[in-house]
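> Pasting the sequence and the predicted model now:
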Amino acid sequence: MTRRPEISLYLRTFSDEDIDSRAMLETAQAMDAVGVDRVVVSDHLVLGENLEAYANPAIGGTAGGRQPTGPDGNWLEPLVFLTAVAATTTRIRLGTAILLAALRRPAVLAKQLATMDVLSGGRVDLGVGVGWQREEYEAVGLRFEDRGRLLDHTLEVCQALWTQRRARYSSPELSFDGIHQMPKPVQPGGIPIWVSGTVNKRVARRLSTFGTRWIPWGPAITHLDEAVAAMKQAIADVGGDPSHLEVQGTAVLEKQHDGSLDIEASLAPVPKLLAAGATDIRFAGSPPGDPAQLAQLVDGFRKIASDPV
């Protein structure tokens, strides 16, 4: 059975100016009402002053990229914000893209996410990545150089606590036995995990271990057709099964001169992204608060997604 392509919208929960949290929640409610599949938000616990590092692919940034705020930008904590969204919506899925999961203590993060899943009726998606900013790891007492292993460790603990009634876990970082954490997530097998990264063996192994849901990063975003084929091969090379790989495709909400949403221009990349293997089209940019414009976007997307590619 072919999986129905989904439409997700990023909600900007950050700003160099004061944040209008009420407007953000109202926009999320409008997304919910018109049938957007998923709202996703990003994450920074702290910001250092070396923001140029965002453009350095060698440490996890993206070439030519620019950090969207200065060091004193306001960033809402994503899990707290999405809990508020869960309380004021009924069907839209709640995603992070991405959460710097390794910066949180694993057992606490597992409890927070399980609670969100219960409160939302099983609507949580966890998108994770290692990030690019050394200062965030230093601020919580962790080594930036260990960020990949720290992420894997965090996800290992979460999955143990989500799926085992009497949890046991052992690693160089942490060991426990006979640990009970309830309630479990509503979703069978725990909360779905989306892994961000470029095409490489470490990311392929993470996908094969924690669920084949991929958020492409770097060159993979703009060369998605080649990247999907390469990632499927990389997953197979590490012993995983790439046959059900879910893939984020990235598009942008384009605006007209009067500031309204340009539906046609926004949807123009969608056929190519779907043909490349994307299963979830995530639109970056500021979503309109006007429910009518949101409804037109969703209806246009559904029409494209229902046509043979």
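Great, that's in hand.
> only C-alpha atoms for contact and neighbour calcs from this point on.
Noted.
> Near Glu17, how many other residues are there?
10 (other CA atoms under 10 Å).
> Tell me which residues touch it, please.
73-74 (CA atoms under 8 Å, 6 or more residues apart in numbering).
> Over to it. Which of the three states is it?
coil (DSSP: H, G, I helix; E, B strand; the rest coil).
> Please tell me how far it sits from Leu253.
21 Å (CA to CA, to the nearest Å).
> what does Thr69 give?
Per CA to CA, Thr69 is found 19 Å from Leu253.
> go on, Leu274?
Distance, Leu274 to Leu253, using CA to CA: 17 Å.
> hmm, back to that, Thr69 and Leu253: who's more crowded?
Using other CA under 10 Å, the more surrounded residue of Thr69 and Leu253 is Leu253, with 21 against 15.
> Surely the more buried one touches Asp262?
Yes: with contact defined as CA atoms under 8 Å, Leu253 reaches Asp262; the gap is 7.5 Å.
> Do you have the strands of the protein handy? List them.
Along the chain, counting by DSSP state E, strands occupy 6-10, 14-15, 38-41, 74-75, 93-96, 124-128, 167-170, 175-179, 193-197, 213-216, 246-252, 280-284.
> looking at the ones you listed, which is closest to Gln187?
strand 124-128 (8.6 Å; CA to CA).
> Figure out how far that closest one is from the centre of its chain.
Taking CA atoms, centre = their mean, to the nearest Å, one finds strand 124-128 lying 5 Å from the centre of the chain it belongs to.
> put this beside the first:
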Amino acid sequence: MPRTLAYGIQLPVQSQSRIYVEPWELDAGPRELVAVAQAADDAGFAYVACCDHVAIPRRLADAMGTVWYDPVATLAHLAAVTTRVRLLSHVAIAGLRHPLLTAKQYATLDHLSGGRLILGVGAGHVQEEFEALGVDFTRRGAVLDETLDALRTALGPDEFVGHHGKSYDYDELGQRPRPAQPHVPVWVGGSSPAAVRRAALKGDGWLPQGDPRDRLPGQIAAIRQLRADWGEFTVGAIAEPLYVGTPGWDVGRRVLTGTPEELAESLNAYGELGVDQVQVRFRSRSVGELTDQIREFGAEVAPLLGPVSQLS
């Protein structure tokens, strides 16, 4: 049976990079975050996502901001106020923490949420963040590779696990509670050749970091060449900012606007490329306008989303 293009959302408020933060988010907090997550839950979104940074150095603060909620705490909070939407870390910088600690936190989250976790991981890019935590920034790619192997063991069905590697070595240590899912999906983020290769060989899915549409076919082809079992793999994309309908204010030149049919046609082009899920973001001037956009998207655009191309 062909898969229909799924849609998810990176939550506002919890990360406030100057690249995408809306002015209303600067004074928002838990109440607004919960309202958006609940709207996405009701509107059939596949997931809500939360970013990960521990601390931002002063040299990057003007561009990135310093508001970055902890993903485990945030997703656990949202798990308690939603019912069906999945919970995605997009992305957890796995190399900043020992994999046994990461496994403990996310296994607990999956257990408490009834099996709704998708673990998205990435290598990270802020050198000072690694240095402050005593982690070698130059080895972050190699460490992530081994961390992925360790997490697959520690997040599996068995309570007692053993892992032996260059960076992490633990043997026959029991951890409970176990994840509710027999297999927690692990999606790998990043668009460099190394990240794409890592996703293909070690992940259950790929989370590109802003690849334009014309670059996706080459990236997807590279994954297909590397991966034998394509049927169990989820390809993602991040769509251009959206506004359902005709906005009565200046939403910017690079925003997709229009009727539900027009937006669905644009998004379905991703599915024709072989994308399985597309992450959407809406321009908004208030939390109320954002939740209205989410509901309208779920009611009017989502039913028009078509099947994903099953290219071999």
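Now that the structure is in, tell me what you want to look at. Only a predicted model underlies this, so the values are computations on that prediction, with no experimental measurement involved.
> tm score of chain vs chain?
Remark: TM-score between the superposed chains equals 0.83 [TM-score structural alignment, normalised by the length of the first structure]; 287 aligned residues with a CA RMSD of 2.7 Å.
> any idea how far the counterpart of Cys51 of the second structure in the first structure is from Trp75 of the first structure?
Cys51 of the second structure maps onto Ser42 of the first structure when the alignment is built from TM-score structural alignment. Separation of Ser42 of the first structure from Trp75 of the first structure (CA to CA): 9 Å.
> Can you work out which residues contact both of the two?
With CA under 8 Å, 6+ apart as the test, Ser42 of the first structure and Trp75 both reach Thr13.
> So these two - more neighbours on which side?
When neighbours are counted by other CA under 10 Å, Ser42 comes out ahead of the other of Ser42 of the first structure and Trp75, with 22 against 19.
> ok, that one touching Pro78?
Yes: applying CA under 8 Å as the test, Ser42 of the first structure and Pro78 come out as touching, 6.6 Å apart.
> list residues touching both of those two?
Listed contacts common to Ser42 of the first structure and Pro78 are 13, 96, 99; contacts here mean CA under 8 Å, 6+ apart.
> Going by distance to Ala139 of the first structure, which of the residues you listed wins?
Leu99 (16.1 Å).
> That closest one matches what in the second structure?
Correspondence of Leu99 of the first structure to the second structure, assessed by TM-score structural alignment: Ala92.
> Next one: the closest residue to that match other than its chain neighbours from Gln293 of the second structure, what distance?
In space, Ala92 of the second structure comes closest to Val121 once its chain neighbours are excluded; the distance is 4.6 Å by CA to CA, 6 or more residues apart in numbering. Distance, Val121 of the second structure to Gln293 of the second structure, using CA to CA: 28 Å.
> what's in contact with stretch 29-40 of the first structure?
Contacts to stretch 29-40 of the first structure, defined as CA under 8 Å, 6+ apart, come from residues 6-11, 28, 85, 88-97, 289-291, 294-295, 298.
> Report the buried members of the residues you listed.
Using 16 or more other CA atoms under 10 Å as the burial test, the contacts of stretch 29-40 of the first structure include 6-11, 28, 85, 89, 91-97, 289, 291, 294-295, 298 as buried.
> Next up, the contacts around the residue positioned nearest the centre of the second structure.
The second structure has His90 as the residue nearest its centroid, 3.0 Å off, counting by CA atoms, centre = their mean. Contact partners of His90 of the second structure, counting by CA under 8 Å, 6+ apart, are 10, 49-52, 119-121, 189, 207.
> Now with 10 Å, please.
For His90 of the second structure, the contacting residues are 10, 48-52, 71, 118-122, 187-189, 207, 209, by CA atoms under 10 Å, 6 or more residues apart in numbering.
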